[in-house]
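Asker: Give the three-dimensional model of this entry:
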Amino acid sequence: MSDSNINWFQSPWKVLAALGVLALLLMISPSLMEAGYFPTPGDVRAEANGNSMGAEVNEAVSANLDARAQGWLTSRVEPEPETLGRPEAADRESALDCLIRASDLIDVGSQTGGLIESIPVDVGDWVQAGELVVQLEADVERATVLAARTRASARGAFLSQEEQVALYSRRVERSSSLLDGKALSLEDWDKIQSEHRIAQHDLLRAKEERELAQFQLAQAEAVLKRRSLHSPVDGLVVARNLSAGEIVDDATILTIAQIDPLHADILLPATRFGGIRPGMRASLSLEVAQESRVIAEVDRVDPIIDAASGTFKARLTLTNSDRSIPVGTHCRVEFLN
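Answerer: Predicted coordinates:
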């Protein structure tokens, strides 16, 4: 052993430094071998043996490195989306969610309280505009109408007053000739004229009473009409809150939904404000029947943008004459123009 080697091992600080370098090399050697800076133990053994097994190992290592390189390159190339070039995929991405609802919901109630006599409809029934849906007890009102109709049609008092006026008119004519011949006193003449005027006033009062009877008949019929509730629209009964025999005050008895036409509500981003206008047409894909599409038209655009969500509302109208589109279904909207 040389003097330099002896001096090296005899210095404790140099020994500690050598051990530190060796430990550092042992820690970083796996990373350096993986990066290719140092050969792996398999490569060393293959090279030392110099046999065919070493060659096969080298080929496997090269193939592995090539595969890694190829994977590294392909991992950085953006894959082409499967939907690229498919117009239907682009349309689906541009479609917006919507909700179909009834164009109107009518709560049927009574202006006056009373006992419910009958409700001839139930939930799920289709009703026509003007159809009777609730009948309240109305015996008193019917009797009032009969009495008013009788008074309005009574002509006895009116005809009697007409005849009285005609009688006094003839008496005035005869008395006038007697007055010219000095055969009638002025006192009797004044009495005859007064009786004639009183008869005319009585006839006028009879006419007014007859007209008043007509107004009372109309009032009684209006009160009776309030006891019968009719559907204001063509629609579907969606709720029934009371039954026959119950007392109604100001509560809702029935709820009728007008489902032709229908409305579809949609929320749009503020960036599309001004691009959506009333009259624009749109294609709707229904959640319950995705293979079928219906055409709707924008009839209202909310002029206010919600600051919190950055959206605004629009409403579309679509026909539902065959009542095949259910209320409450979700849909997707694609504007056509």
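Asker: can we go C-alpha only for contacts and neighbour counts from here?
Answerer: OK.
Asker: SS state for residue 145?
Answerer: helix (DSSP: H, G, I helix; E, B strand; the rest coil).
Asker: Just to check, it is in contact with residue 222?
Answerer: No - with contacts counted by C-alpha atoms under 8 Å, residue 145 stays clear of residue 222, the gap being 9.3 Å.
Asker: Have a look at those two and say which one is more surrounded.
Answerer: residue 145 (20 against 13; other C-alpha atoms under 10 Å).
Asker: Please list all residues in contact with that one.
Answerer: Contacts for residue 145 (C-alpha atoms under 8 Å, 6 or more residues apart in numbering) come out as 217, 220-221, 224.
Asker: Adding distance to residue 306 as columns, could you present those in CSV?
Answerer: Output for those, formatted as CSV (distance: C-alpha to C-alpha, whole Å):
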residue, distance to residue 306
217, 55
220, 52
221, 50
224, 49
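Asker: In helices, which of these fall?
Answerer: 217, 220-221, 224 (DSSP state H).
Asker: and of those residues, the nearest to residue 123?
Answerer: residue 224 (26.1 Å; C-alpha to C-alpha).
Asker: quick revisit: including neighbour count, could the ones in helices among the contacts of residue 145 go into TSV?
Answerer: Listed next are the ones in helices among the contacts of residue 145 as TSV, based on neighbours: other C-alpha atoms under 10 Å:
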residue	neighbour count
217	22
220	20
221	18
224	20
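Asker: So for whatever helix or strand residue 187 lives in, what gets flagged as buried?
Answerer: Applying DSSP states H and E as the criterion places residue 187 in helix 186-225. Neighbour-count burial for helix 186-225, counted by 16 or more other C-alpha atoms under 10 Å, picks out 189, 192-193, 195-196, 199-200, 202-203, 206-207, 209-210, 213-214, 216-218, 220-221, 223-225.
Asker: name the helices or strands packed onto it?
Answerer: On a contact count with 3 or more C-alpha pairs under 8 Å, 6 or more residues apart in numbering; DSSP states H and E, helix 186-225 meets helix 139-153, helix 156-180.
Asker: Please produce CSV containing these, extended by distance to residue 20.
Answerer: Compiled in CSV, the helices and strands packed on helix 186-225 are given as follows (distance: least, C-alpha to C-alpha, whole Å):
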stretch, distance to residue 20
helix 139-153, 113
helix 156-180, 136
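Asker: between those helices, which gets nearest to residue 29?
Answerer: helix 139-153 (106.9 Å).
Asker: Leaving out the residues flanking it, which one is nearest to residue 206?
Answerer: Distances taken as C-alpha to C-alpha, 6 or more residues apart in numbering put residue 158 closest to residue 206, at 5.2 Å, once the chain neighbours are dropped.
Asker: Run a quick neighbour tally on the one you found.
Answerer: Neighbours of residue 158 using other C-alpha under 10 Å come to 19.
Asker: To compare against the first, here's the next sequence to fold:
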Amino acid sequence: MIGSPAATTRLVRSWHLATCLVLANLQTGVNATELEGYTEPLRTIEVASDESGTVAEVLVKPGDAVEPGQPLIRLDSQVHEAQLAIAKQQMSSSGYLDAAKAELELARERWHRLQSLHTTGHARQSELSRAEKELKVAEANVRTATEDLETRRLEYERIATQLKRRSIHAPVAGVVTELHKEAGEFVAPNRPEVLTLVQLDSLLANFTVMPFQAATLKEGQTITVRFIETRQASQGTVSFVSPVTDAESGSVLVQIRLDNTDRRYRSGQRCRIRLED
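Answerer: Predicted coordinates for the structure are as follows:
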């Protein structure tokens, strides 16, 4: 009794693998096996937003090719733009620091003057001590004003970064296959995905092989992949040989990377490889 759809799929693949082996040997009369697989994108990316909010503008549609860094979707940013303007104004306001520096200069001059007078006996020690305390207070005020100005600068940068993140950009070159959000819809923190992007400049051809066949394949090895429907052929490179054998089907997953810079090959195509026993 077959327990699950996944188990059924694995058994079908295993049966198909055995069938390919028998047919290939009958047809060619040599100890070789033709295995059938399929292609898929090098990467399938669910592009997500770091920020929540209402979608203001969708800049792409399914089927569009995009480049790294290209804007895809913009969230409403009116509130953040206003906050940034306020933060910029506050960051530029240095009046408190200027006043604190002026007070420090006066306190320092007074302290130097009293110190000279005290040396010649024309100023009391209490006056000099009070001037020294006033100087320390003035120095502390300058430090406080400087730190406050730095805090305002950091706040401006924080809001600017947050505003920038409200524009969602393509992480890699690829093709948009599906939009999950439209203008006016809300992007929530628990569902941040906005679109699906596939990387097609390279494809992965997936095959299930027997363990003894997997043992003959090494990462980096060159192998010819033939497309069934289009009768095209491409040289690929073995990029992954699973270290695990599927317990139910007894097969091993092998992935072959194909260059597809010119988009000659489609994802989802059936293809074959030929392995000598």
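Asker: longest strand of the first structure?
Answerer: Of all the elements of type strand in the first structure, the one with the most residues (DSSP state E) is strand 252-269.
Asker: next one: it to chain centre, how far?
Answerer: On the basis of C-alpha atoms, centre = their mean, to the nearest Å, strand 252-269 of the first structure sits 4 Å off its chain's mean C-alpha point.
Asker: Please work out which residues outside the next helix or strand after that strand touch it.
Answerer: Per DSSP H and E, the first helix or strand lying C-terminal to strand 252-269 of the first structure is strand 281-286. Strand 281-286 of the first structure is touched from outside by 291-298, 329-337, with contacts defined as C-alpha under 8 Å, 6+ apart.
Asker: taking those one by one, which sit in strands?
Answerer: 293-298, 330-335.
Asker: Now the buried members of those.
Answerer: 295-298, 330-335.
Asker: Tell me the one of those nearest residue 251 of the first structure?
Answerer: residue 330 (31.3 Å).
Asker: Look at residue 66 of the second structure and say how many residues are nearby.
Answerer: Neighbour number of residue 66 of the second structure under other C-alpha under 10 Å is 20.
Asker: need the contact list for it.
Answerer: Applying C-alpha under 8 Å, 6+ apart, the residues near residue 66 of the second structure are 170, 173-176.
Asker: same thing but at 6 Å, please
Answerer: 173-174 (C-alpha atoms under 6 Å, 6 or more residues apart in numbering).
Asker: residue in the first structure matching it?
Answerer: Using TM-score structural alignment, the partner of residue 66 of the second structure in the first structure is residue 127.
Asker: So its match versus residue 236 of the first structure, what's the distance?
Answerer: 6 Å (C-alpha to C-alpha, to the nearest Å).
Asker: what does residue 311 of the first structure give?
Answerer: 32 Å.
Asker: And residue 310 of the first structure, by the same measure?
Answerer: Distance from residue 310 of the first structure to residue 236 of the first structure, by C-alpha to C-alpha: 36 Å.
Asker: More neighbours: which of those two?
Answerer: The residue with more neighbours, out of residue 310 of the first structure and residue 236, is residue 236; 22 against 12, by other C-alpha under 10 Å.
Asker: Let me see the contact set for the residue opposite residue 136 of the first structure in the second structure once aligned.
Answerer: Under the alignment defined by TM-score structural alignment, residue 136 of the first structure corresponds to residue 75 in the second structure. Listed by C-alpha under 6 Å, 6+ apart, the contact partners of residue 75 of the second structure are 54-56, 166.
Asker: Over to residue 149 of the first structure?
Answerer: residue 217.
Asker: That one -> the second structure?
Answerer: Here residue 149 of the first structure is matched to residue 88 in the second structure, going by TM-score structural alignment.
Asker: Please report the distance of its match from residue 163 of the second structure.
Answerer: According to C-alpha to C-alpha, residue 88 of the second structure and residue 163 of the second structure sit 13 Å apart.
Asker: now swap in residue 154 of the second structure and tell me
Answerer: 14 Å.
Asker: again, but for residue 67 of the second structure
Answerer: Counting by C-alpha to C-alpha, the gap between residue 67 of the second structure and residue 163 of the second structure amounts to 21 Å.
Asker: And for residue 252 of the second structure?
Answerer: Applying C-alpha to C-alpha to residue 252 of the second structure and residue 163 of the second structure gives a distance of 47 Å.
Asker: a markdown table please, covering the contacts of residue 75 of the second structure and showing neighbour count and secondary structure.
Answerer: Formatted as a markdown table, those follow (neighbours: other C-alpha atoms under 10 Å; DSSP: H, G, I helix; E, B strand; the rest coil):
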| residue | neighbour count | secondary structure |
| --- | --- | --- |
| 54 | 19 | strand |
| 55 | 21 | strand |
| 56 | 18 | strand |
| 166 | 22 | coil |
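Asker: In CSV: the residues you listed, plus distance to residue 71 of the second structure.
Answerer: Output for those, formatted as CSV (distance: C-alpha to C-alpha, whole Å):
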residue, distance to residue 71 of the second structure
54, 16
55, 13
56, 13
166, 10
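Asker: sorry, back to before: give the aligned range of the longest strand of the first structure in the second structure.
Answerer: With TM-score structural alignment applied, strand 252-269 of the first structure matches the range 193-210 in the second structure.
Asker: now stretch 66-78 of the first structure
Answerer: With TM-score structural alignment as the criterion, stretch 66-78 of the first structure doesn't align anywhere.
Asker: So what's the gap between that stretch and the chain middle?
Answerer: Worked out by C-alpha atoms, centre = their mean, stretch 66-78 of the first structure lies 53 Å from the chain centre.
Asker: now stretch 59-75 of the first structure
Answerer: Distance, centroid of stretch 59-75 of the first structure to centroid of chain: 59 Å (C-alpha atoms, centre = their mean).
Asker: can you pull the buried residues of that stretch?
Answerer: Using 16+ other C-alpha under 10 Å as the test for burial, stretch 59-75 of the first structure gives no buried residues.
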